[in-house]
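In: Predicted model and sequence follow; I will ask about them next.
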Amino acid sequence: MGKTPKLIQSIERSAVILEIIAQEGGSARLQQIAGISGIGKTTVHNILQTLDADFSHLRQFRV
């Protein structure tokens, strides 16, 4: 049988958060993201801070 690939939780969570933001028209509150995703508010905040700091240079591109 095939092995299930090991997934990186932080990347999975980041993808979920970005998907929620996209579904909400590009803007969503932390509380809203946490409620929809089931991810803790502190974790959502930390992921958003990381994405903002690490990928701010990507803002010039439209996703």
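Out: Received it, and whenever you're ready, just let me know what you need. Numbering: from 1, shown residues only.
In: Every contact and neighbour count from this point should use C-alpha atoms.
Out: Will do.
In: which stretches of the protein form helices?
Out: In the chain, the helices defined using DSSP state H lie at 9-23, 30-37, 41-54.
In: how about the last one: buried residues?
Out: Applying a neighbour-count criterion of 16 or more other CA atoms under 10 Å, the buried positions in helix 41-54 are 41, 44, 45, 47, 48.
In: The second one reaches residue 34, doesn't it?
Out: It refers to residue 44. Yes - counting by CA atoms under 8 Å, a contact exists between residue 44 and residue 34, whose distance comes to 6.5 Å.
In: dropping in the other structure now:
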Amino acid sequence: MNQHICEPTSPWLFPFARSLLRWLFALVFVFAGYKHITAPDGFVAITPRWVPLPDFVVWATG
């Protein structure tokens, strides 16, 4: 009765899924950073008004 709820059914499945998701998230973040620099208008539009220099902030966080 000492089983974990998320215990993998196969010894290679959990590390594989973890690695796959890690690469997927890395690609998503790289793409978002690329879009911050190449097409910042959408990000500037959703920046709160209280943020100073929204164009620079979007560029710097990309």
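Out: On my side now, so go ahead. Quick caveat, the model's predicted, so the values are computed rather than measured.
In: Superposed, what's their TM-score?
Out: Put the two chains on top of each other and the TM-score (TM-score structural alignment, normalised by the length of structure 2) is 0.31; 36 aligned residues with a CA RMSD of 3.6 Å.
In: Could you list every helix and strand that the longest helix belonging to structure 2 packs against?
Out: The helix of greatest length in structure 2, counted in residues with DSSP H as the criterion, is given as helix 13-38. Contact here means 3 or more CA pairs under 8 Å, 6 or more residues apart in numbering; DSSP states H and E; on that basis helix 13-38 of structure 2 packs against helix 54-61.
In: let's go with 10 Å and repeat that
Out: The elements that helix 13-38 of structure 2 packs onto, with contact taken as 3 or more CA pairs under 10 Å, 6 or more residues apart in numbering; DSSP states H and E, are helix 41-45, helix 54-61.
In: got a markdown table for those, with mean neighbour count too?
Out: Output for the helices and strands packed on helix 13-38 of structure 2, formatted as a markdown table (neighbours: other CA atoms under 10 Å):
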| stretch | mean neighbour count |
| --- | --- |
| helix 41-45 | 14 |
| helix 54-61 | 15 |
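In: now those as TSV including distance to residue 16 of structure 2?
Out: Listed next are these as TSV, based on distance: least, CA to CA, whole Å:
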stretch	distance to residue 16 of structure 2
helix 41-45	33
helix 54-61	31
